[in-house]
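Asker: Pasted the sequence and its predicted model underneath.
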Amino acid sequence: MIEQGFVYSGNPARVVFGFGTTAALPEEMARLGTRRALILTTPAQEDAGQKLADLLGETAVGVFPGAVMHTPVDVSDLAADRARQIKADVVVAIGGGSTTGLGKAIALRTGLPQIVLPTTYAGSEMTPILGETSGGQKRTQTTAKVLPQVVIYDVEHTMGLPVALSGASGINAIAHAVEALYAREANPVISLMAAEGIGALARGLPAIAQDPANRKARADALYGAWLCGICLGSVGMALHHKLCHTLGGSFDLPHAETHTLILPHALAYNAPAAPEAMARLRTVLGADPALALFDLGRAVGAPASLAALGMPADGIARAVDLALSNPYWNPRPLERDALTALIQRAHAGAPPLAA
């Protein structure tokens, strides 16, 4: 029963989901009316970009294998210049959040449409959010200008994703949906997607850890990541994402692994102020959702602590200062001592504890 009114805004995107769906790329380019694709990858995935170029033939006019973590502004500017030089009329990004972020940055600068082929569970392809790093700080903005027009989910691209990266990337996706449940703009439609997405990932990720070739588990995880990405793209962010943006941009920590470590602690912090969200989370994660997420990280082989990621202990105070400056809306007020304790526990690899 709906007791209160709500606002739901659906972001436009065409989704092609399944096994072997990469073959649809030429058709999707034609559907957009485009004929000159700039293909984006990270340096490690350049071969995947070249395979797309081979598939597209003469409609592929360049491969830019320079996407890197946290989307540095100078890389974005360089890639946008490349797109202009070769007169690209569409950007095709294949990879995880770093590559998707670069595609968004190019779209913001040039107005080009985007087609994204995710190879991880990052979910960024479903959001109108762009985060770019400059001068040691990551700044985010939300604009429909960076929304991809087409997303091709091909489960085959995730079959070789290493177990540890699969787990961290998947828990990163779960974080999108967890915060959507208690976001200021939360609504019942997004909450349904959030629970479905979290449940699919909570099923799929441990099965992938046991058998990386489990096709059903891989499909569950990618499906869950899609839904969780929709959640992030439809409502606002809160403490968890603020902390992860702060830590990633300021200490150059890996994106998905940082989300994996912070999520249980941020959820425990907000639990007292979000009873409805916690009740829904218990239906898919069990009696103690924060501890369940902490245990899930261990089960999938994710790093155990911020210290293991390379964050110095003397950076905790700076991280708290940054989190308190220009904070995101949060259901529980931000308290310096409690935030310090939260980051200290994540730094040490201790289990979450409600403050």
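Answerer: Yep, it's here.
Asker: Could you use CA atoms for every contact and neighbour count after this?
Answerer: Noted.
Asker: Tell me which residues touch residue 35, please.
Answerer: Contact partners of residue 35, counting by C-alpha atoms under 8 Å, 6 or more residues apart in numbering, are 29, 59, 60, 89, 90.
Asker: what about it, which SS state?
Answerer: coil (DSSP: H, G, I helix; E, B strand; the rest coil).
Asker: so how far is residue 90 from residue 62?
Answerer: Here the distance between residue 62 and residue 90 works out to 11 Å (C-alpha to C-alpha, to the nearest Å).
Asker: who has more neighbours, those two?
Answerer: Between residue 62 and residue 90, residue 90 has the larger neighbour count (other C-alpha atoms under 10 Å), namely 24 against 20.
Asker: what residues are up against the residue nearest to the spatial centre of the chain?
Answerer: Averaging the C-alpha coordinates of the chain gives a centre point, and the residue nearest to it by C-alpha atoms, centre = their mean is residue 122 (3.4 Å). Residue 122 makes contact with 96, 97, 169, 170, 172, 173, 225, 229, 256, according to C-alpha under 8 Å, 6+ apart.
Asker: and which of those residues is nearest to residue 184?
Answerer: Out of the contacts of residue 122, the one with the shortest distance to residue 184 is residue 229. That distance is 17.2 Å, counting by C-alpha to C-alpha.
Asker: State the distance from that closest one to residue 240.
Answerer: Taking C-alpha to C-alpha as the measure, residue 229 and residue 240 are separated by 15 Å.
Asker: got it, and residue 147?
Answerer: If you go by C-alpha to C-alpha, the gap between residue 147 and residue 240 works out to 22 Å.
Asker: and the comparison structure, right after this:
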Amino acid sequence: MADHKLAFTHETLGQRVILDAGGARRHLAEEVERLGASRVMLIAGDGEARIADEVSAGLPVSLRWREVVQHVPVEVAERARSAAAEAGADLLVSVGGGSTTGLAKAVAMTTHLPIVAVPTTYAGSEATRMWGLTENREKTTGLDPAVLPVTVIYDSVLTLSLPVALSVASGFNGLAHCVDSMWAPGTDPINQALALEGIRALTTGLPKVVAEPEGIDGRDRCLYGAYLSAVSFASAGSGLHHKICHVLGGAYDLPHAQTHAIVLPHVLAYNAPAVPDAARRIARAFGARPGQKDDPAEAAVTALERLRGEVDAPRALKDVGMAEFDIPGAAARVMKVVPPSNPAPVSRESVEILLRAAWAGRTPGSRS
């Protein structure tokens, strides 16, 4: 019998990535000049208006777009696309979180304008070619190379205004990218390595952000971890966790980061027993040191729960706007998009049990 060989196909996305605390304005000006842009469409919601003004000072901004809505409703995307065409924009600059980046992607998808992304959260959308649009309570996602930002500029100083609670939720969004990437449909050893390093970076960074909100080191670590999480996710694709969260966000308009933070431990508890080697590696990335006789799935969930308690991450879907009577319908919607390659068998009943536990904020893996 032939020895097992290491074999995989990994696709690496081409992108310029800059991380430099305090350097966003300078680097953005350099990128606009390098790309030869003269009519910039600056996309930033009202919450990022001050930051956007600071980093874009002196740039040839021909259009300032402020309408940013989570989950990117189709009608908002269409208005932004029309405005970009009317303004003759030749470059999109997004300053903000995942919703802002998502809107820039929606514009780029039809206009093929390049994007320079300046993230202010740990969402990770800036490092993927995935787009998402919501219409009639249904969130549709897809892949398109046209939506991948040509440059990402990370500046931890820009995240100092992000409240600690939202920083934690956003960081757990990044952790969800990492965990899902360990068994998503396109997983391979390279994106698993990136995902595990992303978990380590976020696990060390988030407690620092909580303990010292004005500190740079913790926020630098979180931006680094968020990038790694997104790069791994971009290659591995959407696993069960992301399919669930896309359904909940699109159908029930739940807040993106908080939903990921709440659902993640429950999906980990569901899938980890089916992939003990991945669970063992995840546990160690979270800081656990399981012995040979320890259950790797239990170790991984316990380590994540320890972190969740340390940083006071969100725990219950009922706290972020989901109604209990929506759970059966949500489970039915999830069943339509479950990846066939999910490591554990999935049924409508099992999804409903998982959602009820997440809704109530129960201990992951329990029914009571």
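Answerer: Alright, I've got the coordinates. Bear in mind the structure is a predicted one, so any value in this text is a computation, not a measurement.
Asker: about what we covered before: doesn't the residue nearest to the centre of the first structure belong to a strand?
Answerer: No. Read with three-state DSSP, residue 122 of the first structure is coil and lies in no strand.
Asker: Give me the range in the second structure that stretch 306-319 of the first structure lines up against.
Answerer: Aligned using TM-score structural alignment, stretch 306-319 of the first structure spans residues 317-330 in the second structure.
Asker: and the aligned residue in the first structure for residue 40 of the second structure, how many neighbours?
Answerer: Using TM-score structural alignment to pair residues, one finds that residue 40 of the second structure aligns to residue 37 in the first structure. Number of residues near residue 37 of the first structure (other C-alpha under 10 Å) recorded here: 28.
Asker: in whichever strand or helix holds residue 309 of the second structure, what's buried?
Answerer: Here residue 309 of the second structure is covered by helix 296-311, with elements defined by DSSP states H and E. Within helix 296-311 of the second structure, the residues that qualify as buried by neighbour count (16 or more other C-alpha atoms under 10 Å) are 296-305, 307-308, 311.
Asker: quick one on the thing from earlier: what residues do residue 62 and residue 90 of the first structure have in common as contacts?
Answerer: In the contact map built from C-alpha under 8 Å, 6+ apart, the residues linked to both residue 62 of the first structure and residue 90 are 37, 38.
Asker: what ranges do the helices span in the stretch 201-350 of the first structure?
Answerer: In the stretch 201-350 of the first structure, the segments counted as helices under DSSP state H, counting those that start in this stretch are 215-234, 239-251, 255-270, 275-285, 289-299, 306-309, 316-324, 336-348.
Asker: just so I know, which of those helices lies nearest residue 53 of the first structure?
Answerer: helix 215-234 (24.0 Å).
Asker: Output the contacting helices and strands for the closest one.
Answerer: For helix 215-234 of the first structure, the elements it packs on are helix 163-181, helix 188-210, judged by 3 or more C-alpha pairs under 8 Å, 6 or more residues apart in numbering; DSSP states H and E.
Asker: average offset between the first one and the second structure?
Answerer: This points to helix 163-181 of the first structure. Following superposition, helix 163-181 of the first structure is found to deviate from the second structure by 0.6 Å on average (mean C-alpha distance after the TM-score superposition for the first structure).
Asker: Return the distance of that helix from the chain's centre.
Answerer: Here the centre of helix 163-181 of the first structure is set off from its chain's centre by 7 Å, with C-alpha atoms, centre = their mean, to the nearest Å.
Asker: buried set for it?
Answerer: Along helix 163-181 of the first structure, the positions that meet the burial threshold by neighbour count (16+ other C-alpha under 10 Å) are 163-181.
Asker: As TSV, the helices and strands packed on helix 215-234 of the first structure with distance to residue 50 of the first structure would be great.
Answerer: Rendered in TSV, the data for those read as follows (distance: least, C-alpha to C-alpha, whole Å):
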stretch	distance to residue 50 of the first structure
helix 163-181	23
helix 188-210	28
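Asker: which residues are contacting stretch 188-197 of the second structure?
Answerer: Contacts to stretch 188-197 of the second structure, defined as C-alpha under 8 Å, 6+ apart, come from residues 8-10, 177-179, 181-182, 225, 228-229, 231-233, 235-236, 281-282, 285.
Asker: if we can go back for a sec, any residues touching the helix holding residue 309 of the second structure, and which ones?
Answerer: Applying C-alpha under 8 Å, 6+ apart, the external contacts of helix 296-311 of the second structure come out as 168, 203, 206-207, 210, 265, 268-269, 272-273, 276-277, 279-280, 282-284, 286-288, 290, 364.
Asker: okay, the angle between it and helix 189-211?
Answerer: 30 degrees (axes from the mean of the first three to the mean of the last three C-alpha atoms, to 10 degrees).
Asker: Isn't residue 138 of the second structure up against residue 252?
Answerer: No. Assessed by C-alpha atoms under 8 Å, residue 138 of the second structure is found out of contact with residue 252, at 9.1 Å.
Asker: Can you name every helix or strand that whatever helix or strand residue 104 of the first structure lives in contacts?
Answerer: When elements are assigned from DSSP H and E, residue 104 of the first structure belongs to helix 97-110. Packed against helix 97-110 of the first structure, as judged by 3+ C-alpha pairs under 8 Å, 6+ apart, are the following elements: strand 37-40, helix 73-85, strand 90-95, strand 114-118, strand 129-134.
Asker: any idea of the angle the last one forms with helix 239-251?
Answerer: Relative orientation of strand 129-134 of the first structure and helix 239-251, computed by the same axes, to 10 degrees: 30 degrees.
Asker: For strand 129-134 of the first structure, give me the average deviation versus the second structure.
Answerer: Per the superposition on the second structure, strand 129-134 of the first structure and its aligned residues are separated by 0.6 Å on average (mean C-alpha distance after the TM-score superposition for the first structure).
Asker: Tell me which residues are up against the helix or strand following that strand.
Answerer: Note on strand 129-134 of the first structure: by DSSP H and E, the next helix or strand toward the C-terminus is strand 137-142. Residues outside strand 137-142 of the first structure that contact it (C-alpha under 8 Å, 6+ apart): 70, 128, 129, 130, 131, 132, 133, 245, 246, 248, 249, 250.
Asker: returning to what we had before: could I get the buried residues of helix 296-311 of the second structure as JSON lines with distance to residue 57 of the second structure?
Answerer: JSON lines is the format used below for the buried residues of helix 296-311 of the second structure (distance: C-alpha to C-alpha, whole Å):
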{"residue": "296", "distance to residue 57 of the second structure": "51"}
{"residue": "297", "distance to residue 57 of the second structure": "50"}
{"residue": "298", "distance to residue 57 of the second structure": "51"}
{"residue": "299", "distance to residue 57 of the second structure": "49"}
{"residue": "300", "distance to residue 57 of the second structure": "46"}
{"residue": "301", "distance to residue 57 of the second structure": "46"}
{"residue": "302", "distance to residue 57 of the second structure": "47"}
{"residue": "303", "distance to residue 57 of the second structure": "44"}
{"residue": "304", "distance to residue 57 of the second structure": "41"}
{"residue": "305", "distance to residue 57 of the second structure": "43"}
{"residue": "307", "distance to residue 57 of the second structure": "39"}
{"residue": "308", "distance to residue 57 of the second structure": "39"}
{"residue": "311", "distance to residue 57 of the second structure": "35"}
